[in-house]
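**Student:** Quick one, fold the following:
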Amino acid sequence: MIHAQLPITKQPTNPLELFTFIKRLIGALRPAATAAPVPVAPGPRIYSRSEHSISRTLISDHALKVLYRLRKAGYQAYLVGGCVRDLLLGREPKDFDVVTDAHPEEIKAVFRNCRLIGRRFRLAHVHFGEEIIEVATFRALTREPHDEHVTEGGRILRDNVYGTIEEDAFRRDFTVNALYYNISDFSVIDYVGGMDDHRKASLRLIGDPEQRYREDPVRMLRAIRFAVKLGFTLHPSCAEPIHRLAELLRDIPAARLYDEIVKLFLGGYAVQTFEQLRHFRLFGSLFPETESCLARESGGFPLIFVAKALERTDQRVQEDKAVAPYFLFSALLWEPVRSRAEARIAQGENAVVAYQEAASEVISRQARHTAFPKTIGIPMREIWVLQSRFDKTQGGRPFRLLSHPRFRAAYDFLVLRAETGEAEPELAEWWTRFQSADEAEQKAMTRTGRKPGGKSRPRKRRKRPPVATA
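**Tutor:** Prediction:
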């Protein structure tokens, strides 16, 4: 019994193509008895150009070039996923993804400007200057019952089994992400009812939701991100299992979760995303110490502080301003750091040392859940430690702090603390005025300084020891 019919689109003309052809032929001859059944579908619903709003003029020229060149080489090629979904919503896609029946090595043979990446998912990146068009091969639904690339819990570790466009559609996560744009006749191909869900603004998983979450628990985070970003409603069948399966995120590699968190909170919808993550008990799997602090918040803090930081992040994204991930992570982890540092200070430890030690402890523990690169961890630590130095407003210390390369970020952090009642507003105002003052005024300010409560106090002069006389 033949596992799948091998589409022969062209005759192999060189050793590489012959080798690839033989590999595909062997795969096609595998017995189907050991493979999982493919869902029976009545066939795709094809929406002609007059039935949808996608215009070829809105598609990247480089994406069109990839599509046409693959077709000219004898392969199938379609736009798929988020770019099709966003085009239907009238949005400008961030990326254009292509899917094809060509295998990665065959794609590389077509494009000189191509690099193959990934082990879990083998992909081809076609480079056009700064723009990269990602090209993937159709994924198969079939998998051996005891495949070594699947954990006992059902999570997929590696997935390079290739199939047909129909199998590829059923392998995708959400129905609205499984729509294919056909450049040959400008139609949209829909195998899973994605167009209907698109019109209903409903986010629905393909297949059994619990099984799909177990295959890849990160889909729970993607469900929240897409629902918030698109303004869609999470289908009840997709929402129900999340509360029960949230703990599965703890088995995901920490480096991968870091990437997902950046997408969650730096997309311009951080406040709503935070609320949904907490509602579905996912936030605690990402930031367990912060969640613990939120559970015992006093007078609205630290919830107000975190919400304000997320609100500020959204505002900067909407204004098309740069957003530093380290600042956001500093805010999300501030309360665990602050509480640890204050406990050390209460035991008589120096404030700067206390914050340094607390920062090291929190970063070390958080790294088990999200692996920060050094470009994130070092600035976070500096922002936290500098908070204890803002109280020193006399003598030369303010000038030294002002020249610190991380001063601006630390100052913004102080202002955020003051706005939410966690730091003295007068202290933040003093530093705001100090930055814009001329040299004479700055010297006058540092002679007076400020003390807790916002009251001025003169700088204490050190008494010189008496000069010894012979």
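
**Student:** Going by C-alpha atoms from here, please, whenever you check contacts or count neighbours.
**Tutor:** Will do.

**Student:** any idea which helix or strand carries Phe305?
**Tutor:** helix 303-318 (DSSP states H and E).

**Student:** swap in Arg91?
**Tutor:** Assessed by DSSP H and E, Arg91 sits outside every helix and strand.

**Student:** ditto for Gln276
**Tutor:** Using DSSP H and E, Gln276 sits in helix 270-279.

**Student:** for that helix, packing partners?
**Tutor:** The contact analysis (3 or more C-alpha pairs under 8 Å, 6 or more residues apart in numbering; DSSP states H and E) places helix 270-279 against helix 218-230, helix 254-265, helix 283-286, helix 303-318.

**Student:** Mind giving me the packing neighbours of the helix holding Phe305?
**Tutor:** Where contact means 3+ C-alpha pairs under 8 Å, 6+ apart, helix 303-318 is packed against helix 270-279, helix 325-332, helix 407-419.

**Student:** Here is a second sequence; please produce its structure as well for comparison:
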Amino acid sequence: MLTRQQEALPLQPVVLTRDQHGISRRQISENALKVLYRLNKAGFEAYLVGGGVRDLLLGRQPKDFDVATNATPEQVKQLFSNCRLVGRRFRLAHVLFGRDVIEVATFRGHHHQVNTNKHISAQSSEGMLLRDNVYGTIEEDAERRDFSVNALYYNIADFSVLGFAGGLKDLEARRLELIGDPETRYREDPVRMLRAVRFSAKLGLSISPRTEAPIRELAPLLSDIPPARLFEETLKLFLAGQGLETYRQMQHYGLFAPLFPETAEVMGRGNNRYGRFIELALANTDERIAQDLRVTPAFLYAALLWGPVETRTQEFVNDGGLGYHDAFMLAADEVIGRQVKTVAVPRRFSTVVRDIWQLQDRLTKRAGKRPHRLLEHPKFRAGYDFLLLRAELDPRLKELAEWWTDFQAANPVDQKRLSQVATREQDEEQDEAAPRKSPRKRPRRRPRRRRET
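**Tutor:** Below you'll find the model as predicted:
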């Protein structure tokens, strides 16, 4: 982190005039422009900031447009009737246009500053910021941003781009550079380590040596982050279209285990099958996102936690003497119960995770009318897709997966035939598995004794 003497010095930006960059107002959302123009008209500084500017300079279309200003949240709220103030750690103004939300943040100052008419920041004993509502100038705001490629500002007043901390140069070099001392910045907010790998995977940027150096050592600090916040972060990590590359980088830097300790433990026993299964699931998710198909966190979490639940089920069967169903239910409760203490998976998703897991056993039962009933299960498709992924790594499941593929596409007559064949095969398997009874021996007859005459 910069010293107080350095913080006192003005951070001079590199300025690109309107004709020196390729950003056009046509690329910026209409609602973001409304916010920028109204702030500017009211006499405040107004900038499009961070990822939106970064992505536009990279030729990408941003998903979100964030605004930075010298107006306080309360002043923003006075300008916009469709505004609400949110956040305690970071006080923000959300300007609502239906489902579109434009986030407006006041320029942030340095943590040590105390201002009698502004909130004061607070830090934990580990250096993590607990409250951070100290306001400052655009130069101070730029120093407070995490990565140099995010310290970019598009000025609505003259349509120029301001790049602080070498951000424009780093963007051109495709390099991810943390602003300030990396260890201090990671301790302030350990989630920055996750953001580093996410931006690297998403934008194809290489993490600089000084930025990556402390990550492995500080990765355990993620356990101090509230589980609810980590759930939101996992969605950004794995459901943005670069989930597989993000996962590999998380494993490389030791960031996966703090978020998914039981999964990491199972894979650490030398069973790499579950690691390959997670990679397969993430590759499938990335492909669906690229095709603009629907994805759900439930399917992702079912894959991420399948290793622990399958392992624990087998342990309960072998050591506890439980039947498979009881062992599975106990294992599912235990694995999900432990996981939510690290990453708070909402019940609406954990319930679907259980459905997907339970369907794996039910899909093996194809006799009689069961297949038709399973087709009507609301989560059948997710369970079937999960089975297809498992079959790619387990040849024993290939026939089962192909049977369900054929059954769904078949007409009623062929469905009946497939079900009859499956019933016969299942009966034969049960007969083979049943212990053979030895033939019953008839009791030997005693010879009749002759009557003596």
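
**Student:** so which of the helices and strands packed on helix 303-318 of structure 1 gets nearest Thr393 of structure 1?
**Tutor:** Distance to Thr393 of structure 1, taken as C-alpha to C-alpha, is lowest for helix 407-419 among those, at 13.6 Å.

**Student:** Give me the buried stretch members for the helix or strand following that closest one, please.
**Tutor:** Note on helix 407-419 of structure 1: by DSSP H and E, the next helix or strand toward the C-terminus is helix 425-436. For helix 425-436 of structure 1, the neighbour count (16 or more other C-alpha atoms under 10 Å) marks 425-428, 430-431, 434 as buried.

**Student:** Output those in CSV; the columns should cover distance to Leu221 of structure 1.
**Tutor:** Below are the buried residues of helix 425-436 of structure 1 laid out as CSV (distance: C-alpha to C-alpha, whole Å):
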residue, distance to Leu221 of structure 1
Pro425, 37
Glu426, 40
Leu427, 39
Ala428, 36
Trp430, 42
Trp431, 39
Phe434, 43
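
**Student:** which one of those is nearest Arg143 of structure 1?
**Tutor:** Relative to Arg143 of structure 1, the closest of the buried residues of helix 425-436 of structure 1 is Ala428; by C-alpha to C-alpha it sits at 59.8 Å.

**Student:** Tell me which residue of structure 2 matches up with that closest one.
**Tutor:** Per TM-score structural alignment, the equivalent position to Ala428 of structure 1 in structure 2 is Ala401.

**Student:** Could you find the closest non-adjacent residue to its match?
**Tutor:** Excluding its sequence neighbours, the residue lying closest to Ala401 of structure 2 (C-alpha to C-alpha, 6 or more residues apart in numbering) is Leu388, at 5.9 Å.

**Student:** Can you find the partner of Val150 of structure 1 in structure 2?
**Tutor:** In structure 2, the residue matched to Val150 of structure 1 (TM-score structural alignment) is Gln123.

**Student:** biggest helix in structure 2 by residues?
**Tutor:** Identified as the longest helix of structure 2 according to DSSP state H is helix 412-433.

**Student:** Identify all contacting residues around that one.
**Tutor:** 366-368, 371, 403, 407 (C-alpha atoms under 8 Å, 6 or more residues apart in numbering).

**Student:** so how many other residues sit close to the aligned partner of Arg89 of structure 2 in structure 1?
**Tutor:** By TM-score structural alignment, Arg89 of structure 2 lines up with Arg120 in structure 1. For Arg120 of structure 1, the count of nearby residues is 12 (other C-alpha atoms under 10 Å).

**Student:** Kindly report the same for Gln430 of structure 2.
**Tutor:** Neighbour tally, Gln430 of structure 2, other C-alpha under 10 Å: 11.

**Student:** ok, now Thr69 of structure 2?
**Tutor:** The number of residues near Thr69 of structure 2, taken as other C-alpha under 10 Å, comes to 24.

**Student:** which residues does Leu304 of structure 2 contact?
**Tutor:** 263, 278.

**Student:** That one and Ala213 of structure 2: what is the separation?
**Tutor:** Going from Leu304 of structure 2 to Ala213 of structure 2 by C-alpha to C-alpha, to the nearest Å gives 27 Å.

**Student:** again, but for Leu388 of structure 2
**Tutor:** For Leu388 of structure 2, the distance to Ala213 of structure 2 - C-alpha to C-alpha - is 40 Å.

**Student:** between those two, who's got more neighbours?
**Tutor:** With neighbours defined as other C-alpha under 10 Å, Leu388 of structure 2 and Ala213 compare such that Leu388 has more, 19 against 14.

**Student:** What is the aligned counterpart of the more buried one in structure 1?
**Tutor:** When structure 1 is aligned by TM-score structural alignment, the residue opposite Leu388 of structure 2 is Val415.

**Student:** just Ser29 of structure 2 next, same as before
**Tutor:** Counting by TM-score structural alignment, the partner of Ser29 of structure 2 is Ser60.

**Student:** Which stretch of structure 1 lines up against stretch 155-174 of structure 2?
**Tutor:** Matched against structure 1 by TM-score structural alignment, stretch 155-174 of structure 2 falls on residues 182-201.

**Student:** Which residues belonging to the matching stretch are considered buried?
**Tutor:** For stretch 182-201 of structure 1, burial by neighbour count (16+ other C-alpha under 10 Å) applies to 182-183, 186-195, 197-198, 201.
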